[in-house]
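Trainee: Following is a predicted model, sequence given first.
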Amino acid sequence: MNMSFVLREENRALLERVRDMIRNEIMPLEEEYQAEINKGDRWQYTERQAEILEGLKAKAKAAGLWNFWLTDSDKGFGLTTVEYAYFAEEMGKTPLGAEVFNCSAPDTGNMEVFERYGTEKMKEQWLKPLLAGEIRSAYLMTEPDVASSDATNISMSCVRDGDDYVLNGEKWWSSGAGDPRCKVYIVMVKTGGDDLPKHKRQSMIVVPADTPGIEILRPMEVYGHDDAPHGHMHIRFTDVRVPAENILLGEGRGFEIAQGRLGPGRIHHCMRAIGQAEMALEQMCKRALQREAFGKKLAQLGANFDIIAECRMEIEMARLLCLKAAWYMDQGDARAAAPWISQIKVVAPRVALKVIDEAVQMFGGQGVSQDTPLATAWTHVRTLRLADGPDAVHRRQVARAELKKHTQEKI
């Protein structure tokens, strides 16, 4: 098996341009951008916030640094998933990185859905402005009243009524739905009865965000933080009518679409998490060399040498596993790639959390405060251990794949 994690030469130069823009243009504006969130309405962009974000996006687009996530597509750079991993890692080093280059979740996954499964009308109305970075979108799957880690439990009612479908129910953790630029939802719903096979009962439907009957109940908070103005919203649908043509591929195709969407999304999250771990390690090392206690640099105290070394080694192991999962994705066999995606979905957030936590410890009280980005990074990565399937579900998939090597029985 000839497994390669090498970047093609032309893409090395492209990556260097991305790295340079992140370090020299995006990171210097991070602190000012974050400070703007608490001015006025947290769910609207201030004039300065918009100026920073849209200005950076315009620079990236003008430089041709745009839509890297479109792997194996004539609309993007034609990067392999392995090559995109290096770009996503760099973008993960700053909270603004992914959006500046139009590589943000949940938009990337939604754009893939529109490109693969959408009608020409959907592509014109939604995909085109998403690819241009003019609007945002949300993906609505998780529900408050069922264990959504088993997606066969998804129960939002979606009933055909003439030329429409009528939706009733609630969704929560709808990432991006709080953003005032969010114009469209892709929603997982239940269209089939219990007489159908369990993976044929759910469908996906496209719902404009301003459709009557949609009510945002509240922003969900992660350890007391609402992640404004992006937001993860709790939403109620009451007799929401959507044209029947908005259903993707037809009734009962929800799981088919979900697997096409979630595989790339899971690995993109992991790539960015490795970038967050790298930034935390960098901050930890700088702190260890700058700060003194008991007459010595922090680096020379306690087990800090060992801690720094262990963080470096674990990041390297996680990166290699991520690249291996990406390589399997590039082979085009989703079933073969699935156990590897599950492995990295468990490993990458776990490693990133450990590194961020060690960095927090090195900073002391400042590490858990608003004076460093570490506390916010920790809450985001901790949430990632639940997003796109909790650790337990992915470990189950890894174990099943391992056990199947040794038995003909159904596992």
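Mentor: Noted; the coordinates are in hand. Residues are numbered from 1 along each chain as shown.
Trainee: going forward, measure contacts between C-alpha atoms and count neighbours the same way
Mentor: Noted.
Trainee: ok so residue 203 is a strand residue?
Mentor: Yes - using DSSP: H, G, I helix; E, B strand; the rest coil, the assignment for residue 203 is a strand.
Trainee: Surely residue 165 touches residue 159?
Mentor: Yes - counting by CA atoms under 8 Å, residue 165 touches residue 159, with 5.3 Å between them.
Trainee: Who has more neighbours out of the two?
Mentor: residue 165 (21 against 18; other CA atoms under 10 Å).
Trainee: Looks to me like that one is in a strand.
Mentor: Yes - per three-state DSSP, residue 165 lies within a strand segment.
Trainee: Below is structure B, check it against A:
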Amino acid sequence: MDFSVSKKIETIVEMINEFVDRELIPLEPEFLVKDFRSMLPVLKEKQAMVKKMELWAPNFPVECGGMGLSLLEHGLVSEALGRSPLGHFVFWCQAPDAGNVEILHMFGTDEQKQRYLNPLVQGDIRSCFSMTEVDMPGSNPVMLETTAVKDGGDYVINGHKWYTSSADGSDFAIVMAVTNPEASPYLRASMILVPTNTPGFNLVRNIPVMGHEGNDYLSHAEILYQSCRVPQENLLGPEGQGFVIAQERLGPGRIHHCMRWLGICSRSFDLMCHRANYRVITPKGKTLGTQQTVQNWIAESKAEIDAARLMTLNAAWQIDQNGAAASREAISTIKFVVANTMNRVVDRALQLHGGLGMTDDTILAFFYRHERAARIYDGADEVHKMSLAKRILRSYEGRTIK
């Protein structure tokens, strides 16, 4: 395996890190206290700067207007952008738009690409992904109650979704709904494009997460589909292939997430080390960094971050070489390992900052409340562990071990 990085990518990552430090981190205090919409004018200015630097949409295909980076290359970019919650939005590779672009590019018709894909890549519109349901287990995408029934030349969609990320401010949703109820479980659902101004698409609320209500960037919306009618031409990919398409989306998406989480680890680790060196705790000038517990936290965090990073780069390399299906074990492994690494590192950094860590005077409290969900979405830790263990045990069936 080869994780070597070209000089071009090294230069790109350096440029992004410099941009994040100079242009985005200074905006974070405003981001933490203001409505996101009020920041859009200044963020649009930053996006224009990114386009001039030719760093726009790093993971999107070149023919769509992106940079066309490989998954491994984009992973390195995502790590740099993850150091600030504004990074992915300003460089236009944020979830759920990134995953929606990937499946539109792979499965969309020419008409769908013209209407949805091209303006999405250019940053003219936003999108959301509507799969998780209130009364169904989110980690099992074959269990859905939302239905899309054919009526004339239309689908009529009825169902109750939540955690439809970024629905507030989106122009269209990609909806998972049951179209073939008599088929086998993995062939029942389809993906359908639904403009959010369609009658029957009802945004009930932005779900408050740990006391903070989302906005059009961070929202996780509850949606009611009530006789929501769209043309059958809005079907994305073949009918009954919703589960298959979802797997194509989720595999690479987990690399994006994991590398973003490693960027959060990096930022939190920097803050931890700085605090350890400069926070005086005794009249004689001893600092937090002189304490063995703090030294253990720093050493453990460094080792855990490095290990998680190598695992993630290896998984990205495997997907680039062999595809997501052949890399399932690596994908499952990094999903729970990196999520837990991030949660531990952020928790240690927050603990080290004491009362300051609980405030929004640093970015740590934001990371703590928004990233705890990493161990739940895109498959809960326990589901990934169980799936991984089953595959490992199957590989030992019929083998003689001496």
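Mentor: Cool, the structure landed. Remember, it's a predicted structure, so these values are computed and weren't measured experimentally.
Trainee: Can you list the residue ranges for strands in the stretch 101-250 of structure 1?
Mentor: Assigned strands in the stretch 101-250 of structure 1, in chain order: 136-140, 157-161, 164-175, 182-190, 202-208, 214-219, 232-243 (criterion: DSSP state E, counting those that start in this stretch).
Trainee: The last one vs structure 2, average distance?
Mentor: In this case it means strand 232-243 of structure 1. With mean CA distance after the TM-score superposition for structure 1, strand 232-243 of structure 1 departs from structure 2 by a mean of 0.5 Å once superposed.
Trainee: and that strand with strand 164-175, angle?
Mentor: Relative orientation of strand 232-243 of structure 1 versus strand 164-175 (axes from the mean of the first three to the mean of the last three CA atoms, to 10 degrees): 160 degrees.
Trainee: Tell me which residues are up against strand 232-243 of structure 1.
Mentor: For strand 232-243 of structure 1, the external contacting residues (CA atoms under 8 Å, 6 or more residues apart in numbering) are 163-178, 207, 211-221, 226.
Trainee: Counting neighbours, which of those end up buried?
Mentor: By neighbour count, with 16 or more other CA atoms under 10 Å, these hold 164-178, 207, 214, 216, 219-220, 226 as buried.
Trainee: If you count neighbours, what's buried in stretch 354-370 of structure 1?
Mentor: Neighbour counts over stretch 354-370 of structure 1 (16+ other CA under 10 Å) mark 354-360, 362-363, 367-368 as buried.
Trainee: Among those, name the ones in helices.
Mentor: 354-360, 362-363 (DSSP state H).
Trainee: Of those, just say which sits nearest to residue 124 of structure 1.
Mentor: residue 356 (41.5 Å; CA to CA).
Trainee: Quick one: map that closest one onto structure 2.
Mentor: Alignment of residue 356 of structure 1 against structure 2 is given by TM-score structural alignment, with residue 346 as its counterpart.
Trainee: didn't its match look like it was pressed against residue 368?
Mentor: Yes - at 6.4 Å, residue 346 of structure 2 and residue 368 qualify as touching, with contact defined as CA under 8 Å.
Trainee: Mean deviation, the lengthiest helix in structure 2 versus structure 1?
Mentor: If you go by DSSP H, structure 2 has its longest helix at helix 242-278. Aligned to structure 1 and superposed, helix 242-278 of structure 2 gives a mean residue distance of 0.7 Å (mean CA distance after the TM-score superposition for structure 1).
Trainee: got the angle between that helix and strand 189-195?
Mentor: 70 degrees.
Trainee: how far does helix 242-278 of structure 2 sit from the chain's center?
Mentor: Offset of helix 242-278 of structure 2 from its chain centre (CA atoms, centre = their mean, to the nearest Å): 8 Å.
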